[in-house]
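Give me a 3D structure for the following:
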Amino acid sequence: MKRKTTLVLALFLPLQIIIIKILSNHPLFIEIWYSNFLYPKISGIMRVSLGILPFSLGDLLYAFLVILLIRWIIIRIKERFRNPKKWLIEAFASLSIIYLCFNLFWGYNYYRLPLHRSLEIDNEYTTERLIILTKQFIERSNEIHSELAENDSLKITIPYITSEIFERTIEGYESVSEEFPELAYRGESLKSSIYSMPLSYMGFNGYLNPLTNEAQVNTLIVPYKIPTTASHELGHQLGFAKENEANFIACLVTMNHPDPYFRYSGFTFALRYCLNELHRRDKAVSEELIATLNPGILANYREVEEFWMAHKNPFEPIFQIIYNRYLIANNQSEGLKSYSYVVALLVNYFEEEENRF
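Purely as a prediction, here's the structure:
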């Protein structure tokens, strides 16, 4: 009976892949029946039940799975990989279960409608419109920086401990939920990752554990970056699986936050995206606009770059390549380059300045 069940599970893996391929061509179906119906129920239950734990169950689960994998490899080596039919079926059965949980608990969100269609905004823009928005973001960033710093040359340091930043992150979602009901957040499950050190050397700010729906933040990063990182991971938790869309949501939440430190983090985060895209399109104009930034903002940018440079290592590009392939495999055809979509969302959403600032 056990052998038959294992075989059925193994055969279910290719069937799942076929189902995913079919569903990927029907984003409206995913949007209605999974992202807006089934997933909120699954996510809500997991957040409420696991959010009460003072530690990350998902991090421990990953450690357990790695230990099981190492044990499996050792056993196969000791057996000299004899009886491959048996252990291959067992391996595919295990992968089938993990793949099912990944998609059912979260992964189907990769195939929902693009965010610009949900918001009913365009996803194209001109360089001229980008320049206008970049100037507006510079003005707001300079204003908030001047409110928080004693002079324009000082970098901003967030005066909150991690737990306070997490609490204020939740408040940010509460402040935008009236305009965006889909961003209503209930059942807190936002945690520091016990793998913050490895994440730093891998080049990651945080991640959402798709098997436990816990939002994990690398709390070793520059504190000034934690508000947007935490907001980004909660965006994933609410079902916005694509990185570019979660980044846009992080911008919305922090830029509209009642706390000025969060607004500073949000506006400078969005501004960095715009400046990078403008530099790609018109280097001279981008450099001209950068010169109008308060030096303290540039100091914050350098602080972040110095953190990642301090953790640079020969293996980081490998992790980035693996993650890039993961994005491509999950309906983000441009991989890491798809992050530029954030700029398109920002430009079109903030086009009507008087209604957005």
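
CA atoms for contacts and neighbours, from now on please.
OK.

For stretch 66-74, buried residues please.
Along stretch 66-74, no position meets the burial threshold by neighbour count (16 or more other CA atoms under 10 Å).

Counting neighbours, what do you get for the residue lying closest to Val8 once chain neighbours are set aside?
With sequence-adjacent residues excluded and distances taken as CA to CA, 6 or more residues apart in numbering, Val8 is closest to Ala93, at 7.8 Å. Ala93: 21 surrounding residues under other CA atoms under 10 Å.

Provide a complete list of residue ranges assigned to helices in the stretch 251-357 of the chain.
If DSSP state H, counting those that start in this stretch is used as the criterion, the helices of the stretch 251-357 of the chain fall at 260-281, 283-290, 295-310, 316-329, 341-349, 353-356.

Of all the ones you listed, which one is nearest Ile249?
Ile249 sits nearest to helix 341-349 of all the helices of the stretch 251-357 of the chain, at 9.3 Å, using CA to CA.

Report the angle between that closest one and helix 260-281.
Here the directions of helix 341-349 and helix 260-281 differ by 110 degrees (axes from the mean of the first three to the mean of the last three CA atoms, to 10 degrees).

what packs against helix 341-349?
Judged by 3 or more CA pairs under 8 Å, 6 or more residues apart in numbering; DSSP states H and E, the packing partners of helix 341-349 are helix 127-148, helix 243-255, helix 260-281.

Relative to Leu13, which of the ones you listed is closest?
With CA to CA as the measure, helix 243-255 is the member of these nearest Leu13 (25.9 Å).

To compare with the earlier structure, here is another sequence to fold:
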Amino acid sequence: MTLFQSLELGKHTLNNRIVMAPMTRSRTTQPGNIPNKMMAEYYAQRASAGLIITEATQISPQGQGYSFTPGIHTPEHIEGWRLVTDAVHREGGKIFLQLWHVGRMSHASFHGGEAPVAPSALNPDAKVWVADDEGVGSMVDCPTPRALLWEEIAQIVTDYRKAAINAMEAGFDGVEIHAANGYLLDQFLRSTSNVRQDVYGGNIENRARLLIEVATVIANAIGSERVGVRLAPFITARGMNCPQIIDAILYSAGKLAEIGVAYLHLSEADWDDAPTVSLQFREALRDIYPGKIIVAGQYNQEKAEAILSRGLADLVAFGRPFIANPDFPKRIQHRWPLAELDATTLFGGDRKGYSDYPAYCEE
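Predicted structure coming up:
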């Protein structure tokens, strides 16, 4: 089976083509959003994936949009994440840190009562998970953001660079730039969320400028072979239904190819009536981008094998199946049954519904 063949990714050899997709779980230690031993246990249990991509991790306080999500901008964050990388490496796994700035997908409670920032002052018509003083969370409406000043954007680029360097200090094998699913870099890419009149808005080249600047400074800082980028060509929620997004993503893919990033990770639409990703798009992406391609979005083993065998992807990411099945690769390899997750424990809490799911026992 192609899924269980090894693969060279940058300077790393992955044991299989199965990726654990990034999933927000909100289990950090408070105050400070510090990664902890419980998170190290959780990721180490899932180290049989060829590659783990961590939950999205804010590059700065400004980048936070959900309660209890981890950061990578303080010495305490680096120390906490080192617990995770050491645990995963002891189990023979590879792990990349996903770098995140949420932009307008946030709430004033994370910013001292001030509005979140975005390319433009447009409301996303979306909700984020915010916990109260007792640690009980709920989904709340995002406020209308304020538009970033031109001079503030340079600081965000610097924050991304520093976060990538911090990730290397914490022992990660690489980083993934989150430019998908309606977060800041994705907001800049799309005409529906970016109506700026400066060099970061207007045509596709300008709207892609921030993503390319971020990818460039990170590649220069840690090596392009340690960098991946997540993109979302067919996501339409959160005000993301941009008629030019396919052209913008293909343009960006060409620029990312010039930088030499190790992979592109496609977050494909995963709801029941979502549009099908066209063969035309997949072939166009292959023509433009020569690196590795990861796909994610309701794949099962059969669908995964099919897209790998056709050469349209190199790895397949699985999200929710990894939550209740820490030994997910073995389960699908041996056709063992999959456990069901407890959806009430997805965000916040303790080991219950997080690191207490057992591996499969044939007895």
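
Could I get the TM-score for this pair?
The TM-score (TM-score structural alignment, normalised by the length of the first structure) is 0.25; 150 aligned residues with a CA RMSD of 6.5 Å.

Kindly reformat the helices of the stretch 251-357 of the first structure as a markdown table containing mean neighbour count and distance to Arg47 of the first structure.
Formatted as a markdown table, the entries for those read as follows, by neighbours: other CA atoms under 10 Å; distance: least, CA to CA, whole Å:
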| stretch | mean neighbour count | distance to Arg47 of the first structure |
| --- | --- | --- |
| helix 260-281 | 22 | 24 |
| helix 283-290 | 14 | 41 |
| helix 295-310 | 16 | 30 |
| helix 316-329 | 15 | 24 |
| helix 341-349 | 22 | 27 |
| helix 353-356 | 9 | 31 |
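
To Val48 of the first structure, which of the ones you listed lies closest?
Across these, Val48 of the first structure has its closest neighbour in helix 260-281 (25.4 Å, CA to CA).

What are the contacting residues of the closest one?
127, 130-131, 134, 137-138, 140-141, 144-145, 148, 158, 224-225, 227-228, 250-257, 285-287, 290, 297, 340, 342-343, 346 (CA atoms under 8 Å, 6 or more residues apart in numbering).

and the residues you listed, which are buried?
130-131, 134, 137-138, 140-141, 144-145, 148, 158, 224-225, 227-228, 250-257, 286, 290, 297, 342-343, 346.

re earlier: list the residues that contact the residue nearest to Val8 of the first structure.
Applying CA under 8 Å, 6+ apart to Ala93 of the first structure gives the contacts 6-13.

Please produce a PyMOL select command covering the buried subset of those residues.
To isolate the buried members of these in PyMOL, using 16+ other CA under 10 Å:
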select buried, resi 6+7+9+10+12+13
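
among the contacts of Ala93 of the first structure, which are in helices?
Judged by DSSP state H, these include 6-13 as members of helices.

export those to JSON lines and tack on distance to Phe262 of the first structure?
Supplementary listing: those in JSON lines, determined by distance: CA to CA, whole Å:
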{"residue": "Thr6", "distance to Phe262 of the first structure": "50"}
{"residue": "Leu7", "distance to Phe262 of the first structure": "52"}
{"residue": "Val8", "distance to Phe262 of the first structure": "50"}
{"residue": "Leu9", "distance to Phe262 of the first structure": "47"}
{"residue": "Ala10", "distance to Phe262 of the first structure": "47"}
{"residue": "Leu11", "distance to Phe262 of the first structure": "49"}
{"residue": "Phe12", "distance to Phe262 of the first structure": "46"}
{"residue": "Leu13", "distance to Phe262 of the first structure": "43"}
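
Name the nearest of those residues relative to Ile20 of the first structure.
Distances from those to Ile20 of the first structure were compared by CA to CA; the smallest belongs to Leu13, at 10.7 Å.

Quick check: chain neighbours aside, which residue is closest to Leu83 of the second structure?
Nearest in space to Leu83 of the second structure, with sequence neighbours left out and distances taken as CA to CA, 6+ apart, is Ala40 at 5.8 Å.

Based on its surroundings, how many neighbours for that neighbour?
The number of residues packed near Ala40 of the second structure is 20, by other CA under 10 Å.

what's the helix or strand for it?
Assigned by DSSP states H and E, Ala40 of the second structure belongs to helix 37-45.

buried residues in whichever helix or strand comes after that helix?
Along the chain past helix 37-45 of the second structure, the next helix or strand (assigned with DSSP H and E) turns out to be strand 51-58. Residues of strand 51-58 of the second structure classed as buried: 51-58 (neighbour count, 16+ other CA under 10 Å).

would you turn those residues into JSON lines with distance to Ala147 of the second structure?
Conversion of the buried residues of strand 51-58 of the second structure to JSON lines gives the following (distance: CA to CA, whole Å):
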{"residue": "Leu51", "distance to Ala147 of the second structure": "36"}
{"residue": "Ile52", "distance to Ala147 of the second structure": "34"}
{"residue": "Ile53", "distance to Ala147 of the second structure": "30"}
{"residue": "Thr54", "distance to Ala147 of the second structure": "29"}
{"residue": "Glu55", "distance to Ala147 of the second structure": "26"}
{"residue": "Ala56", "distance to Ala147 of the second structure": "23"}
{"residue": "Thr57", "distance to Ala147 of the second structure": "22"}
{"residue": "Gln58", "distance to Ala147 of the second structure": "19"}
